[in-house]
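K.L.:
need a 3D model of the following:
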Amino acid sequence: MNNGTILIIEDDADIREAVRILLGNEKYTIIEAENGSTGLELMTESIDLVILDIMMPGMSGLRTCEEIRKKSNVPILFLTAKAKESDKLIGFMAGGDDYLTKPFSYAELLGRVKALLRRYHQYQGKNAVEGKKVEEYLEMEEIRINQQYNEVQVRGEKIELSNIEYHILLLLMQNPKKIFSAQNLYESVWDEPYFYNCNSTVMVHIRKLRVKIEKSPQEPRYISTVWGKGYRFGT
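P.N.:
Modelled structure (predicted):
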């Protein structure tokens, strides 16, 4: 049984081997690349997750992430020795979905991999429950979500969202009168316990989502901030 295909882009051979053994034992198919350029050549539609080192010779992990994002919404998990909050924000702005600081425990790595893959498979419609009826369309204001195919249209144009962005938007639209705190959003979408520094993670993804759906991201109409409380759909 294959639980998914994971591309590891990491210049440290020892880390690649350790991750390959760990995830291979969990029935994942592992593809390896020692640099960003090779990793981009190995990117195909069969890849379910990318584990990406940030600091690599030649093409950096941030640049590699940006190139991947031009053609795929596959979840990207950054591995890095940089632990500053500003470094994490740069990684999220480049298109990363999650961030793991070296050295890391294998239990933490495996937990994050499983969470990212679970959301991605739901986003792609791979884990739909047989017989479960889902309303095909969810439409509010100028935003329309096709829940069967997980497609989003804004003002009649299809837009590309990452699986994190999609689930944030879907959650807010399904509960338009509810105010979601950063903790509510993080625990609902990321499906992980919330810690204070997770607030910046939520803020970055809200910012990126606004850029994609709002006419004026600085004056959001669809995803508004309720100061001191959180976020909701609509003003």
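
K.L.:
from here on, contacts and neighbour counts on C-alpha atoms
P.N.:
OK.

K.L.:
stretch 94-112: end-to-end distance?
P.N.:
Stretch 94-112 has an end-to-end distance of 19 Å (criterion: CA to CA, to the nearest Å).

K.L.:
and the strands in the chain?
P.N.:
Counting by DSSP state E, the chain has strands at residues 5-9, 29-33, 49-53, 76-80, 98-101, 137-140, 143-146, 151-154, 157-159, 223-226, 230-233.

K.L.:
can you say which of the ones you listed is packed in most?
P.N.:
Mean neighbour count (mean count of other CA atoms under 10 Å) peaks for strand 49-53 among the strands of the chain, with a mean of 25.

K.L.:
quick one more, to check against the first:
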Amino acid sequence: MARILVIEDDPHIQRLIKVYLEMEGFEVVQADDGEEALNQMYSQVIDLVILDIMLPYKDGFTICEEIRRSFSIPILMVTAKGERADKVKGFQVGTDDYLVKPFDPVELVMRVKALLRRYQIAFSETISIGEIQLNKREQTVTVAGKSWSLPQKEFQLLFKLVSYPGKTFTRAQLIEQIWGMDYEGDERTVDVHIKRLRQRFKPWADQFMIVTVRGLGYRLEVKK
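P.N.:
Now for the predicted structure:
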């Protein structure tokens, strides 16, 4: 059973989220502010965080950054701040998904389930998309029994995107996670590598596509 931490200072919304998640079999723990939330996370195993932005003492953006420094778990921001700039900032500080209030609690549950599925995939050594299999240890791509290698950065970039289908990564996040924090080149190197990947996997465009998210970065979408 997954344990979900809800960081929300509105008791009515806390109760609504708790009821719907518990109906689906999740264990729910709650926190009213960032300090209480971090205490909860260090004292027990948390599998996913639902995080409001408008909180006392520290806002949700700051809390998200603090969580990301120590934990690799899915984060879903649920907030009344629906402006595009707020969404961009949310993804920049590390949220995996963003839901604007007022929200449908059934949709929230579905997003929670989708995020948990993504993270189970993310920790695998091998990932498949239709006929295509990526082997992280061997750094190889296999299709219909034939294997080949990609340049290291291209493979790492593709594996990152495939590991989190539907998640939007900013260019800055991809630079930091693939090239490293000490990388001094231009963020446009991400665009170059994405273009190469699109060209290489054009024959399998019916199985997945790398989508440009204007003003943000990229996400991978699996076609069914």
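
K.L.:
TM-score of the superposed pair?
P.N.:
In this superposition the chains share a TM-score of 0.68, using TM-score structural alignment, normalised by the length of structure 2; 179 aligned residues with a CA RMSD of 3.3 Å.

K.L.:
rewinding a little: dump the strands of structure 1 to JSON lines, plus distance to residue 68 of structure 1.
P.N.:
Output for these, formatted as JSON lines (distance: least, CA to CA, whole Å):
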{"stretch": "strand 5-9", "distance to residue 68 of structure 1": "12"}
{"stretch": "strand 29-33", "distance to residue 68 of structure 1": "14"}
{"stretch": "strand 49-53", "distance to residue 68 of structure 1": "9"}
{"stretch": "strand 76-80", "distance to residue 68 of structure 1": "9"}
{"stretch": "strand 98-101", "distance to residue 68 of structure 1": "15"}
{"stretch": "strand 137-140", "distance to residue 68 of structure 1": "29"}
{"stretch": "strand 143-146", "distance to residue 68 of structure 1": "24"}
{"stretch": "strand 151-154", "distance to residue 68 of structure 1": "20"}
{"stretch": "strand 157-159", "distance to residue 68 of structure 1": "17"}
{"stretch": "strand 223-226", "distance to residue 68 of structure 1": "27"}
{"stretch": "strand 230-233", "distance to residue 68 of structure 1": "29"}
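
K.L.:
among these, which is nearest residue 213 of structure 1?
P.N.:
Counting by CA to CA, residue 213 of structure 1 lies closest to strand 151-154 out of these; the figure is 6.4 Å.

K.L.:
any idea how far that closest one is from the chain center?
P.N.:
Here strand 151-154 of structure 1 is found 18 Å from its chain centre; the criterion is CA atoms, centre = their mean, to the nearest Å.

K.L.:
and residue 173 of structure 2? What does it align with in structure 1?
P.N.:
In structure 1, the residue matched to residue 173 of structure 2 (TM-score structural alignment) is residue 208.

K.L.:
count the residues that sit near that match.
P.N.:
Per other CA atoms under 10 Å, the neighbour tally for residue 208 of structure 1 reads 17.

K.L.:
contact partners for it?
P.N.:
Applying CA atoms under 8 Å, 6 or more residues apart in numbering, we find residue 208 of structure 1 in contact with 93, 165.

K.L.:
distance-wise, check it relative to residue 78 of structure 1.
P.N.:
18 Å.

K.L.:
again with residue 49 of structure 1
P.N.:
11 Å.

K.L.:
and residue 118 of structure 1, by the same measure?
P.N.:
Distance from residue 118 of structure 1 to residue 78 of structure 1, by CA to CA: 17 Å.

K.L.:
give the contact list for the most centrally placed residue in structure 1.
P.N.:
For structure 1, residue 97 is the residue whose C-alpha lies nearest the centre (CA atoms, centre = their mean; 3.4 Å). By CA under 8 Å, 6+ apart, residue 97 of structure 1 lies in contact with 75-78, 164.

K.L.:
let's see it at 10 Å
P.N.:
Contact partners of residue 97 of structure 1, counting by CA atoms under 10 Å, 6 or more residues apart in numbering, are 73-78, 91, 116, 162-165, 190, 201, 205.

K.L.:
now residue 155 of structure 2: closest residue in space that isn't a chain neighbour?
P.N.:
Leaving aside its chain neighbours, residue 155 of structure 2 sits nearest to residue 139 (6.7 Å; criterion: CA to CA, 6 or more residues apart in numbering).

K.L.:
hmm, the one you found is touching residue 159, no?
P.N.:
Yes: Residue 139 of structure 2 lies in contact with residue 159 (CA atoms under 10 Å); the separation is 9.3 Å.

K.L.:
mean per-residue distance, the biggest helix by length in structure 1 to structure 2?
P.N.:
Scanning structure 1 for the helix with the most residues, using DSSP state H, yields helix 106-123. Its aligned residues in structure 2 lie a mean 1.0 Å from helix 106-123 of structure 1 after superposition (mean CA distance after the TM-score superposition for structure 1).

K.L.:
buried residues in that helix?
P.N.:
Within helix 106-123 of structure 1, the residues scored as buried using 16 or more other CA atoms under 10 Å are 109, 112-113, 116-117, 119-120, 123.

K.L.:
so which two of these are the farthest from each other?
P.N.:
Maximum pairwise distance among the buried residues of helix 106-123 of structure 1 (CA to CA): 21.1 Å, between 109 and 123.

K.L.:
so what's residue 60 of structure 1 up against?
P.N.:
Contacts of residue 60 of structure 1 (CA under 10 Å, 6+ apart): 35-37, 52-54.

K.L.:
which of those residues does structure 2 keep?
P.N.:
Comparing those with structure 2 on both residues aligned by TM-score structural alignment, their matches' CA atoms under 10 Å, the contacts found in both are 35-36, 52-54.

K.L.:
okay if I get the residues you listed as TSV plus distance to residue 221 of structure 1?
P.N.:
As requested, those are exported to TSV (distance: CA to CA, whole Å):
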residue	distance to residue 221 of structure 1
35	41
36	38
52	35
53	37
54	35
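
K.L.:
show me what residue 6 of structure 1 aligns to in structure 2.
P.N.:
By TM-score structural alignment, residue 6 of structure 1 lines up with residue 4.

K.L.:
show me the contacts for that match.
P.N.:
Shown in contact with residue 4 of structure 2 (CA under 10 Å, 6+ apart): 18, 21-22, 26-30, 45-50, 74-75, 112.

K.L.:
all set, thanks.
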